[in-house]
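Q: I would like the atomic coordinates for the input below:
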Amino acid sequence: MRIVIAEDAAVVREGLVGLLRERGFDVVAAVADAPALLAAAEEHRPEAVVADVRMPPDLRDDGLRAALTLRERHPGLGVLLFSQYVETRYADRLAATGLAGFGYLLKERVVDVADFVDALRRVAAGGTALDPEVVSHLLAARPARGGLGALTARERDVLALMAEGRTNTAIAAALGVSLRAVEKHTAGIFTKLGLPRTEEGHRRVLAVLRYLGS
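A: Next comes the predicted model:
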């Protein structure tokens, strides 16, 4: 699996290169700025890119904007944003291109290398890997529409964990509530977002997909 890494912090960049190569990934390029990310992705045509959000030349949201450009050029490209910042303006647009093959993880919240590697494999295979905090920021940044404004605070919590791909049992454990309560909140989310009962098999991400794609 070919991977391009874009990270301006040299120690972090080299650390990612090492740990991914040890786990069988083919890191075809590791760059330090957004223009180099665009060039490397066009040259090597990787299955996925791992990109920081803030990097040169402007040290603002250059990495995220480069990722958006790549997704527009190559819709099948997996993009895993790996940053200490939650940037909603362009991340919202990036997620709106489709959550298939999209991930956004916060550096300080990844405590297990295996979790990071698993997230990258999911993204490269067309899956989703979203930190619940990122989901909350994305949803809060958008105008209330498509029924989202009717969700309760607890339903928002459940929605964020659903976007991580967690089962109802795992959501119950994370929130410290019963499985029955999670099932009730999940049903409420589907109803308020207008998701037909026949689509409930995709509950891990469908509610977030429907909202961000609206």
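
Q: alpha carbons only for contacts and neighbour counts from here, please
A: Noted.

Q: Against which helices or strands is the one helix or strand residue 138 maps to packed?
A: Using DSSP states H and E, residue 138 maps to helix 132-141. The contact analysis (3 or more Cα pairs under 8 Å, 6 or more residues apart in numbering; DSSP states H and E) places helix 132-141 against helix 88-96, strand 102-106, helix 153-163.

Q: relative to strand 102-106, how tilted is that helix?
A: Between helix 132-141 and strand 102-106, the angle comes out at 110 degrees (axes from the mean of the first three to the mean of the last three Cα atoms, to 10 degrees).

Q: Let me know the angle separating helix 132-141 from helix 153-163.
A: 120 degrees.

Q: Could I get the buried residue list for stretch 66-82?
A: The neighbour-count check on stretch 66-82 (16 or more other Cα atoms under 10 Å) flags 66-68, 70-71, 76-82 as buried.

Q: And this one, please, so the two structures can be compared:
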Amino acid sequence: MRVVVADDSVLLREGLVRVLEEAGHDVVGSYGDADELLAEVEDLAPELAVLDVRMPPTFRDEGVRAAIRLRTEHPTMGILLLSQYVEVAYAQELLGSGGGGVGYLLKDRVASLADLTDAIDRIAAGGTVLDPEVVAQLIGRRNDPLASLTPREREVLQLMAEGRSNTAIAQSLFIGVGAVEKNVTAIFTKLGLEESGTDHRRVLAVLALLQR
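A: This next block holds a predicted model:
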């Protein structure tokens, strides 16, 4: 897969490039800020962009802004945002830009080749990947509008938010795939997510979790 990387930390950026190349990906561009990436992305035609959330000049949300622009101009490009801390609002904003093929991970995860490769594979397949720490904070909030979900349905939704397939959820919870499908259907029903030809209901379910 053709990948571009943007992070102002030289050490982290070089580490990302090395890990991605070890996983068999072709890193076609590496940048210290989002503007440099955006200026060259058209010519490079990457399939995935990995961006730090906070980059020069303000170190606020440059990566998020760049990610949303990339999603608008290149809808099929996968996006993986990296952050030092759990910042739910940024994850919500990225997912709210529409569709799957997006991820939000804490930087600690990139130290593991297996974790990073797994996330990239799921993003490339059109999935949505949220860091388990982000999901844990969301699940633990009070005044839960998802209170109608059963404990098992909450477990299933949490794993959905991490980008797991029904088969992977079944393996994680030691239940059958059919049982997972029933729980997923119940989640959609309770959240009022009707079958649609344009909306990805798994993404919408994760958005419901983020908008708590």
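
Q: Of the helices and strands packed on helix 132-141 of the first structure, which stretch is the most buried?
A: Mean neighbours per residue, mean count of other Cα atoms under 10 Å, is largest over these for strand 102-106, with a mean of 24.

Q: So which elements touch that strand?
A: The helices and strands touching strand 102-106 of the first structure, judged by 3+ Cα pairs under 8 Å, 6+ apart, are strand 78-83, helix 113-124, strand 128-130, helix 132-141.

Q: relative orientation of the second one and strand 78-83 in degrees?
A: Pointing back at helix 113-124 of the first structure there. Relative orientation of helix 113-124 of the first structure versus strand 78-83 (the same axes, to 10 degrees): 140 degrees.

Q: ok now helix 113-124 of the first structure, how far from the chain's centre?
A: Helix 113-124 of the first structure has its C-alpha centroid displaced from the chain centroid by 11 Å (Cα atoms, centre = their mean, to the nearest Å).

Q: list the contacts for residue 105 of the second structure?
A: By Cα atoms under 8 Å, 6 or more residues apart in numbering, residue 105 of the second structure lies in contact with 80-83, 129-131.

Q: nearest to residue 123 of the second structure, of these?
A: residue 129 (6.8 Å; Cα to Cα).

Q: For the closest one, give its distance to residue 29 of the second structure.
A: 23 Å (Cα to Cα, to the nearest Å).

Q: Just want to know which of the two has more residues nearby.
A: Neighbour totals were compared for residue 129 of the second structure and residue 29, and residue 129 leads with 28 against 18 (other Cα atoms under 10 Å).

Q: quick one, what contacts that one?
A: Residue 129 of the second structure touches 102-105, 119, 122-123, 161-164, counting by Cα under 8 Å, 6+ apart.

Q: follow-up on the earlier one: mind putting the helices and strands packed on strand 102-106 of the first structure into TSV with distance to residue 16 of the first structure?
A: TSV is the format used below for those (distance: least, Cα to Cα, whole Å):
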stretch	distance to residue 16 of the first structure
strand 78-83	11
helix 113-124	10
strand 128-130	17
helix 132-141	21
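
Q: out of these, which comes closest to residue 199 of the first structure?
A: Closest among those, using Cα to Cα: strand 128-130, at 17.7 Å.

Q: Just give me how far the closest one sits from the chain centre.
A: 4 Å.

Q: Can you state the mean residue-to-residue distance of it versus the second structure?
A: Using mean Cα distance after the TM-score superposition for the first structure, strand 128-130 of the first structure ends up 2.3 Å from its aligned counterpart in the second structure, as a mean over the superposed pairs.
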